[in-house]
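> okay, predicted coordinates and the sequence, questions at the end:
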Amino acid sequence: MRVRRFVVSDVHGHLADLRSALRRRGLLDSADRWCDPDAELWVLGDLLDRGPDGVGVIDLLRGLQEQAPDRVHVLLGNHEVLAIGAARWPTGRFGRSWSINGGRVDDQAALDEERLAWLAGLPAMGRAGDFLLVHSDTTAYADWGASAPEVNARVRAELAADDEERTWAVWSKLCGRLRFTRADGAAQARAFLQTFGGRCLVHGHTIVGSLLHERSSAISGPLLYAEDQVLAIDGGRYDDGPLLVVPLD
């Protein structure tokens, strides 16, 4: 049977929107149970900050992973690294960056060691059929390896080192954006896909409205660009845009 694949990114604490969108797609029932054994969900990071209930988003997705570990996949975004850094080193540059990037006191206070360990263990890159999935539209992932397993192992090791400089370097790399919109963007995308596999790179992080130079409230779907090799799926929910749950079929 053909797998129904869906992808969403940059929920940023909008738990009610996520629930509603997953229910409309037939993935979640009224009791927050995963209800489609033939579907697959990829969440491309930035679960918390900016919006009202980031920890609620984390707990919902952790619960869905427990119910359907082979069907629900969550990737690491820059805001997960920021939350880890702010918890470990609350003063200094992590604390300042957390404050200016939409950090919420209630979210941070609820990040106990179990939740932080789950965040620190998230993979940075995934593959689903012809799709290569990441959070950020940057080629900096290649600094960590030449395959998804290499990248994921290296990023986990960097975060597990409990070293402020190394954690900051992960945060900084994942903050990169717009690499595939430049004059050589299509060539960069082609080379990236040749390295890591797949025919289409799917990312969040940079909102579709900014790529189209439009207000996020005017966005209704994802954007395919760079000679149809890159798909941007962040509708800009924190910027009054939609939370897009995009089918990859």
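Okay, I see it.

> going forward, measure contacts between C-alpha atoms and count neighbours the same way
Will do.

> without its sequence neighbours, what residue ends up closest to Glu227?
Of all residues not flanking Glu227 in the chain, Ala186 sits nearest, at 6.0 Å (Cα to Cα, 6 or more residues apart in numbering).

> list the contacts for that neighbour?
180, 226-227, 229 (Cα atoms under 8 Å, 6 or more residues apart in numbering).

> of those, closest to Leu193?
Nearest to Leu193 among the contacts of Ala186 is Gln229, at 8.6 Å by Cα to Cα.

> these two touch, right, that closest one and Ala189?
Yes. If you go by Cα atoms under 8 Å, Gln229 and Ala189 touch, sitting 6.6 Å apart.

> ok, back up a step: which of the contacts of Ala186 are buried? Put it as a PyMOL command.
The PyMOL selection below is limited to those of those classed as buried (16 or more other Cα atoms under 10 Å):
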select buried, resi 180+226+229
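
> could you dump the contacts of Ala186 to CSV with distance to Ser147?
Below are those laid out as CSV (distance: Cα to Cα, whole Å):
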residue, distance to Ser147
Phe180, 19
Ala226, 22
Glu227, 23
Gln229, 18
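
> between Gln229 and Ala189, which contacts overlap?
By Cα under 8 Å, 6+ apart, the residues touching both Gln229 and Ala189 are Leu201.

> element containing Trp168?
Using DSSP states H and E, Trp168 sits in helix 164-174.

> whoops, I mixed them up, Ala83
helix 78-88.

> kindly report the same for Gly235.
Using DSSP H and E, no helix or strand contains Gly235.

> that one contacts Leu223, correct?
No. The criterion here is Cα under 8 Å, and Gly235 misses it with Leu223 at 9.3 Å.

> the more surrounded of those two?
Using other Cα atoms under 10 Å as the criterion, Gly235 and Leu223 rank with Gly235 on top: 32 against 20.

> ok, that one to Phe180 distance?
Distance from Gly235 to Phe180, counting by Cα to Cα, to the nearest Å: 18 Å.

> check the secondary structure at the residue nearest to Ala226 when sequence neighbours are not counted for me.
The shortest distance from Ala226 to any non-neighbouring residue, by Cα to Cα, 6+ apart, is to Ala186 (4.5 Å). Secondary structure, DSSP: H, G, I helix; E, B strand; the rest coil: Ala186 is helix.

> now stretch 233-242: buried residues?
By neighbour count on 16+ other Cα under 10 Å, the buried set for stretch 233-242 is 233-238, 241-242.

> what does stretch 125-138 give?
Here stretch 125-138 shows 125-127, 131-138 as buried, counting by 16+ other Cα under 10 Å.

> for the helix holding Trp168, name the packing helices and strands.
Applying 3 or more Cα pairs under 8 Å, 6 or more residues apart in numbering; DSSP states H and E, we find helix 164-174 packed against helix 78-88, helix 148-160.

> second one coming, line it up with the first:
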Amino acid sequence: MAKIVIIGDVGGCVTQLSQVTVPVLEDPETVVIQVGDLIDRGPDSAGVLAFVQRRLEDSSRQWIQLIGNHESQYLGAEMFWPQRLADEDAALLDAWWLRDRLRVAAAVRTAEGEEFLITHAGLTVDAWRKLGEPVTATTAADLLNTRPEELLWHERGPLWAEAGTDLYDSWLHAAEPAPFGQIHGHSTIVDFRRRAWLCGERIRQRTAVDWAARHTFSRISATRFIGVDPKHGRYGAPQWLPLVFHDATLLA
């Protein structure tokens, strides 16, 4: 068992990333899972990549790096962000992908027995069915880590699904109950800055928000869906925290 620390989208904000990760990595029993979107929008994408590269070299057993849609631009998906990375930074992402240092999914079990699939944007019902309807988070993560391209580059796949309209709505209207919980970044169902909702009433009624940490917790079937994108924007969120599970187990 370990303390598992899950970090939402970074978006080029290296100061915010280092402030929360350097202290926790001093504990050798801590595992960090970062959900992707390390780059773009913020002031220092190159600095973020250099920071993560050091973690992958020096603390590889403690750092699990997932791919986000912004990284996918350099690994097979179409370019959509107007500012491109420098060639050496794009090559670094390519090297991580080729060496399996950049993954699609992870899975954890909390001390309370909840199982969560962790991806950048979440696994919708349609994507889950295309994956073969896995019944555990571990199996889903293992299958996603085979890199099924028909899902990865799809606009509603695990790198691109929107939290409210794609992910949550799909499971709320599904004939089947959600087989496991999910943790995702990429998008959120609230506006943290204005403390406003960005989703329908059905989702809102099932959701609790930690406004200070910038996390959302939605109850769907007997599971929880947790959003961890802090929406750093161009300069970094003034206040936020990673999601922490104590005495948890890394499953995949």
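Great, that's in hand. No experiment lies behind these values; they were computed from the predicted model shown.

> which one of the buried residues of stretch 125-138 of the first structure is nearest Val208 of the first structure?
Asp137 (11.7 Å).

> what's the closest one aligned with over in the second structure?
Taking TM-score structural alignment, the alignment pairs Asp137 of the first structure with Gly122 from the second structure.

> its match touches His184, doesn't it?
Yes. Here Gly122 of the second structure reaches His184: they are 5.4 Å apart, a contact under Cα under 8 Å.

> how close does Trp96 of the second structure get to Gln182 of the second structure?
24 Å.

> who has more neighbours, the two?
Using other Cα under 10 Å as the criterion, Trp96 of the second structure and Gln182 rank with Gln182 on top: 24 against 16.

> in this structure that one contacts Leu117, no?
Yes. At 4.7 Å, Gln182 of the second structure counts as touching Leu117 under the criterion of Cα under 8 Å.

> circling back to that earlier point, for the contacts of Ala186 of the first structure, give me a markdown table that also has distance to Asp249 of the first structure and secondary structure.
Shown next, in a markdown table, are these (distance: Cα to Cα, whole Å; DSSP: H, G, I helix; E, B strand; the rest coil):
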| residue | distance to Asp249 of the first structure | secondary structure |
| --- | --- | --- |
| Phe180 | 23 | coil |
| Ala226 | 19 | coil |
| Glu227 | 19 | coil |
| Gln229 | 15 | coil |
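
> quick one: the top helix by length along the second structure aligns where in the first structure?
Determined from DSSP state H, the single longest helix within the second structure is helix 45-58. Aligned by TM-score structural alignment, helix 45-58 of the second structure falls on residues 54-67 of the first structure.

> would you map the helices across the second structure?
So, for the second structure - with DSSP H - the helices run 14-24, 45-58, 69-72, 87-98, 125-130, 137-144, 149-152, 169-172, 201-204.

> mean offset of the third one relative to the first structure (after superposition)
In the superposition with the first structure, the aligned residues lie an average of 0.7 Å away from helix 69-72 of the second structure, counting by mean Cα distance after the TM-score superposition for the first structure.

> and the second one, by the same measure?
In the superposition with the first structure, the aligned residues lie an average of 1.8 Å away from helix 45-58 of the second structure, counting by mean Cα distance after the TM-score superposition for the first structure.

> now do the buried residues in that helix.
Taking 16+ other Cα under 10 Å as the criterion, helix 45-58 of the second structure shows 45-49, 52-53, 55-56 as buried.

> what's the closest of these to Val14 of the second structure?
Val48 (4.9 Å).

> how close does the closest residue to the closest one other than its chain neighbours get to Leu66 of the second structure?
Spatial nearest neighbour of Val48 of the second structure, chain neighbours left out: Val14 (4.9 Å); criterion: Cα to Cα, 6+ apart. According to Cα to Cα, Val14 of the second structure and Leu66 of the second structure sit 17 Å apart.

> what do you get for Leu131 of the second structure?
On the measure of Cα to Cα, Leu131 of the second structure and Leu66 of the second structure end up 18 Å apart.

> which of the two has more residues huddled nearby?
Neighbours were counted for Leu131 of the second structure and for Leu66 using other Cα under 10 Å; Leu66 has more, 24 against 17.

> what residues are up against that one?
When contacts are counted by Cα under 8 Å, 6+ apart, Leu66 of the second structure touches 33-36, 102-106, 119-120.

> which residues touch Leu178 of the first structure?
With the criterion set at Cα under 8 Å, 6+ apart, Leu178 of the first structure makes contact with 137-138, 206.

> hmm, I typed the wrong one, I wanted Gly11 of the second structure.
37-42, 45, 232-234.

> let's see it at 10 Å
Counting by Cα atoms under 10 Å, 6 or more residues apart in numbering, Gly11 of the second structure makes contact with 17, 36-45, 48, 70, 229-236.

> swap in Ser187 of the second structure?
Contacts of Ser187 of the second structure by Cα under 10 Å, 6+ apart are 8-9, 120-122, 160-164, 227-231.

> alignment lookup: it to the first structure.
That one, Ser187 of the second structure, aligns with Thr206 by TM-score structural alignment.

> correct me, but Ser128 of the second structure touches Ala140?
Actually, residue 128 of the second structure is Trp. It isn't Ser. Yes. The pair Trp128 of the second structure / Ala140 is scored as a contact, 8.0 Å apart, by Cα atoms under 10 Å.

> report how many residues lie close to Cys200 of the first structure.
Neighbour number of Cys200 of the first structure under other Cα under 10 Å is 20.

> pretty sure it sits against Leu133.
Yes. Using Cα under 10 Å, Cys200 of the first structure is in contact with Leu133, at 8.5 Å.

> overlap in contacts of those two?
Common neighbours of Cys200 of the first structure and Leu133, using Cα under 10 Å, 6+ apart, are Leu231.

> ok so, going back, columns distance to Leu144 of the second structure on top of the buried residues of helix 45-58 of the second structure, output as a markdown table?
Converted to a markdown table, these look like this (distance: Cα to Cα, whole Å):
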| residue | distance to Leu144 of the second structure |
| --- | --- |
| Ser45 | 26 |
| Ala46 | 27 |
| Gly47 | 28 |
| Val48 | 25 |
| Leu49 | 23 |
| Val52 | 22 |
| Gln53 | 23 |
| Arg55 | 23 |
| Leu56 | 21 |
